[in-house]
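> Dropping the sequence and predicted coords here.
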Amino acid sequence: MAESKSVWKREEVKEEDRWAIEDLYPSREAWEKDAEILRHKIEKLEQYQGSLGESSGVLSGMLEEYSSTSQLFERLYVYANQRLHENTADSTSQKLTGEAQVLMTLLNSKTAYIVPEILNIPQEKLNIFIEEDERLKPFTIFLNQIIRQKEHTLTKEMEELMAKIDELAQGPGNIFSMFNNADITFPAITDEEGNEVPLTHGRYAGYLESSSRQVRRDAFMSLYHTYRQFENTLAAAFDSNVRHAVFEARERKYGSSLEAALDGSKIPTEVYDNLIQTVHSHMDLMYRYLELRKRALGVEELHMYDVYVPLVDDVDMKIPFDKAKEMVLDGLAPLGEEYAGRLREGFENRWIDVYENQGKRTGAYSWGAYGVHPYVLLNYQENLNQVFTLAHEMGHALHSSYSDEKQPYLYAGYKIFVAEVASTCNEALLIHHLLKHTSDKREKAYLINYFLNQFKGTLYRQTMFAEFEKKAHKEVENGGTLNAAWLNETYYNLNREYFGDGVVLDEEIALEWARIPHFYTPFYVYQYATGFSAAIAISSKILKKEPGIVEKYKEFLSGGSSMDCIDLLKLCGVDMTKPEPVKDALKVFQEYLQELEHLL
């Protein structure tokens, strides 16, 4: 299948290559039945309004009902959206997702009273409630999290209004998603053999790794020339998304949208700023790597479409999916047999939606609902990058598996700040395994270059994304507008700073901001860079067989949101409030760079 020149229709994909969506709901009718149950549960929750401070029994009863209602909604919402992601052009799935969105708005608006009422209960009285009612003990962390954000919580009426505004605020992201996944099409290109082949989101990365410079250039130009046709529309969507973030931050009395985004995980804004500053102070390593790339490729000019192609072009790394699963299992062996057992369970029980099909959501992710195994969406192509994507997303999936097993629903979901640690730790372990088990000089150079590319793409590029977001939000906070001209110029100049004068900065790269879906989740991407740094630290400890580290790591994986993110990482001896993890990660980059310089 992966060798087909055309993109398959959904119904043409083999069942074993499709995720077991029926494990969530066996049919649309079953979904509708639970949706009706949810509506009744929401009505029951609404009956608690105005009485939470009356007694501990009322409060505990409401919290238990809220937890079960939220869990049911999550299952409904995940199913509807994963159905849509199978084929974003399918009108039935679009309708189902719309219904789920309505249910979310209903739930949020009808429960908007909860936080303000809890905050109106005097602390002394709340302490007595917790002391006298055992049913409240499991909710202590939940209640403390609410109290911590008291100054940023609005009145009941305002919280209801903000919940309704949130539905409208989904608009820019939904518009971008529909445009990027269902509507936009790119001109076909000619491959290395002279065949006309489709250019899609899923195939673009593979074309940029082509040994043919013409294929790389054609794919690059075709993609960005298409985005340029819609730059004003996409700028308007992004501008609206940022404006909502700025609006909500101001209404909730935060100093900035950055502060608001980080506060949910209790991350100081200094962590964000320190990341950018630390990476800036190590730009010389990036420039040095790009100079090596230019020399190894033997080109007079290094263009933006040259920065992903393997530097060793005669290593056969065409990897079928079954082989990819074997490689991941072998690479993650240091985590022990129990971890490997969970990994095999996911491989053998259709947790994964493997291949690209027409209308399928681009990229890759892990998602799921509490009480059901996690899911992984891929658009698998037979290359090394996709093997690492499999390891990455299964890291997320097993993180969820451990957390769901050990934590109650309200604490099972982990914060975004730690979300990328497990996934990237898997990648670091895998690259070490592959390098350890090859003596071939060219294959070793190929693998090291791959890892340096991951470093460049995660620590450097995601930090550049983070800096772009900070500039964009600051522009709106200062009264500016994010039109296409401003966005293109700002993004282009950041590329100049991060890639340096040794690269020909093709003007098309200015449009890259227009295709990044994570920008519609404000201040998300920096956590790839911080998570990468923490993962390098943890994987190093695992590989050095530090006593007890695997069990400590599993304790971290099982923590969910039962502890603050910073404290969770400290379980593994990693302190992200200090610059050392980022600096140490950049030292590893330098070590691999030196080795590659010697090999080439």
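Received, thanks. Numbers count the residues shown, from 1 in each chain.
> make it CA atoms for all contacts and neighbour counts henceforth
Fine.
> And the helices in the stretch 151-300 of the chain, which stretches?
Under the criterion DSSP state H, counting those that start in this stretch, helices of the stretch 151-300 of the chain are mapped to 156-169, 171-178, 201-208, 213-228, 231-251, 257-263, 269-280, 283-297.
> Take these and lay them out in TSV including distance to residue 541 and mean neighbour count.
Output for those, formatted as TSV (distance: least, CA to CA, whole Å; neighbours: other CA atoms under 10 Å):
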stretch	distance to residue 541	mean neighbour count
helix 156-169	42	17
helix 171-178	39	17
helix 201-208	32	20
helix 213-228	38	20
helix 231-251	38	19
helix 257-263	28	20
helix 269-280	22	17
helix 283-297	24	18
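> also this one, for the comparison:
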Amino acid sequence: MKTVWKRTEVPAEHRWRLEDLFADRQAWDDEYEAVQKLAGDIGNFEGKLNDADTIRQCFELEDKLSLLTERLYSYASNRHHEDMAEPVHQALSDKVKKLAVRVNEAMSFITPEILDLPDEKLQSLVADPALAKYKKTLEDMLRQKPHILSKAEEALLAQVGNVSQAPGTIFGMLNNADMKFPKIRDENGEEIELTHGRYIQFLESRDREVRKNAFEAMYGTYGKLRNTLAATLSANLTKNQFYAKARKYPSALEASLYGDKIPVDVYDNLISAIHESLPLLHRYMELRKKLLKVDELHMYDLFAPLVDEYKMDIAYEEAKKIVLESVRPLGDNYGTILEEGLNGGWIDVYENEGKRSGAYCSGAYGTHPFVLLNHKDNLSSMFTLTHEMGHALHSYLSDSHQDYRDAQYTIFLAEVASTLNEALLMDHLLNHASDPKQKLYLLCHYADKFRTTVFRQTMFAEFEKIIYTKAEQGESLTHQDFSGIYYDLNVRYHGDSMTVDKDIEMEWARIPHFYRSFYVFKYATGFSAATSFAKQILDEGEPAVERYLGFLKSGGSDYSIEILKRAGVDMSSPEPIRQAMSVFEQLIGQMEELTRG
């Protein structure tokens, strides 16, 4: 498809069915008004939170208010992402963001007021049967007591919410709505507009000139906005430093990890374990250089196909069937829910003009999840499909087995479910590959998953750690600083076999996850945990499946590290990372074996 569809041209069967959330705009408006009223009602509890029954009633209203706001937010945000240049839904998204800030402000008295109670009283509330449903909430409050401010200060922080969203919002509009990329020539000499969705497709071209031109066009476009993008990222750093300092955390990193009760050691262990394993990545770069038969391996060669005359074109309907087959080890119930999701209006499938780039799963408790894709008929998109549906099934099973509050699993856990699906898909494909070229093609794809999800995301995580450390030491960061740090990391990670092109220094400017600070390391830890789960499921069968499904159903009913530990994976040690690296080493060994002679 040479031109990108307009939103109105996308067939109905390839759009998500947001009507399952709100039948129409009037229904959304009615719920918006209801939330406005409830936000006023919750203030009636202020000054009265001193006994179990009143606290329970307040928590119940807080849950209702949070859920309704989540529903409004999910609908408005998803509508906005269908076409980010469309003004009506842009306004709707802004409206609900402002509402969410008002709701947070209205509820901001709850935690500080409860924490004002004497310690003896607080301990008795934790043990009170009337508050059994909220035991973890109260234990969390006690744990976070040193970081909770006075009621007046909490209200003030809640009011700052609108301002704090600015860096991410500005970046999103620049990146998705305003930034236009030039046209480049494809393998057939036809001029095609470069878009976020097409960029990786161009990098996967067999024509090196196409790859090089797409790479230079992408980073040349970002380079023209380098000062604005550096200022936007710096503003995000400042915002997170402000919140960390206001809440008396030693650093923004510790503030980010504290809520999930994840020790900073987990973050540092990841970087250290990956540094230990960089020789494996360097070995893979050397193999990639050999298979591509090039004198110099460039950054734009990282996605180039390594198997001559082999390509897997997989139509969307075929991808759905293969994904369904691949999850059979997880049992019939999992497969039935997945099939319902694939065919039941959960997914927005194809790219259209103005649509948000990338892919994600979102939704609200009580309705099925929604998945945004920008699907291309290739192997990579099939993996994205199973990845996002892994998130969707995690949400579905969590919502089905937990109350609203306990169903909210952490992002640290989220990436496990998505990546486990990918591991099962790869196992299924390798088991059905009879052609050595197809097997090599799949092994290359899997090795690239390790490169992009473990090594690359850890490099991102290290970049974040460095820039936050510098900012917290009082250093100002210009685009030259961001680019220099980013370039040096690329040199270290990719090794001597790689010619690290100067253009890559601007890649930091196009990573949306840097606006969800200290998020990316969870891809690498999640991939490692999923690799361990997949090995257990394929080796042990039913007992491991039961443990894994128990993990999915647990939601956020306990701390992330504990939920994983119960299911059989201990992320407080570097061992799962090392296990993942041993799998990566085996892949490289198999690839080297297939390419000898």
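Looks like it came in fine. Note that this is a predicted model, so its numbers are computed, not measured.
> one step back: kindly reformat the helices of the stretch 151-300 of structure 1 as a markdown table containing distance to residue 548 of structure 1.
Converted to a markdown table, the helices of the stretch 151-300 of structure 1 look like this (distance: least, CA to CA, whole Å):
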| stretch | distance to residue 548 of structure 1 |
| --- | --- |
| helix 156-169 | 44 |
| helix 171-178 | 43 |
| helix 201-208 | 39 |
| helix 213-228 | 46 |
| helix 231-251 | 42 |
| helix 257-263 | 31 |
| helix 269-280 | 28 |
| helix 283-297 | 34 |
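> closest to residue 91 of structure 1 out of those?
Minimum separation from residue 91 of structure 1 across the helices of the stretch 151-300 of structure 1 (CA to CA) falls at helix 171-178, 11.8 Å.
> which strands and helices sit next to that closest one?
helix 231-251 (3 or more CA pairs under 8 Å, 6 or more residues apart in numbering; DSSP states H and E).
> what's the spacing between the helix it packs on and its chain's center?
With CA atoms, centre = their mean, to the nearest Å as the basis, helix 231-251 of structure 1 stands 20 Å off its chain's centre.
> Can you say which of the helices of the stretch 151-300 of structure 1 is nearest to residue 579 of structure 1?
So among the helices of the stretch 151-300 of structure 1, helix 269-280 is nearest, using CA to CA, at 6.9 Å.
> In structure 2, what stretch matches the closest one?
Under the alignment (TM-score structural alignment), helix 269-280 of structure 1 falls on residues 264-275 in structure 2.
> of all the helices of the stretch 151-300 of structure 1, which lies closest to residue 108 of structure 1?
helix 156-169 (5.6 Å).
> All the helices of the stretch 401-550 of structure 2, residue numbers only.
Using DSSP H, counting those that start in this stretch, helices in the stretch 401-550 of structure 2 cover 404-407, 411-431, 436-449, 457-472, 479-494, 521-540, 542-554.
> mind listing what's buried in the fourth one?
Going back to what we said before, that points to helix 457-472 of structure 2. By 16 or more other CA atoms under 10 Å, the buried positions in helix 457-472 of structure 2 come out as 457-465, 467-468, 471-472.
> Residue 462 of structure 1 touches residue 532, doesn't it?
No - with contact defined as CA atoms under 8 Å, residue 462 of structure 1 does not count as touching residue 532 (10.3 Å).
> Sticking with the residue mapped onto residue 321 of structure 2 from structure 1, tell me its helix or strand.
Mapped onto structure 1 by TM-score structural alignment, residue 321 of structure 2 lines up with residue 326. Following DSSP states H and E, one finds residue 326 of structure 1 within helix 321-331.
> Packing partners of the following helix or strand past that helix?
Downstream of helix 321-331 of structure 1, the first helix or strand assigned by DSSP H and E is helix 337-348. Contact here means 3+ CA pairs under 8 Å, 6+ apart; on that basis helix 337-348 of structure 1 packs against helix 321-331, helix 384-406.
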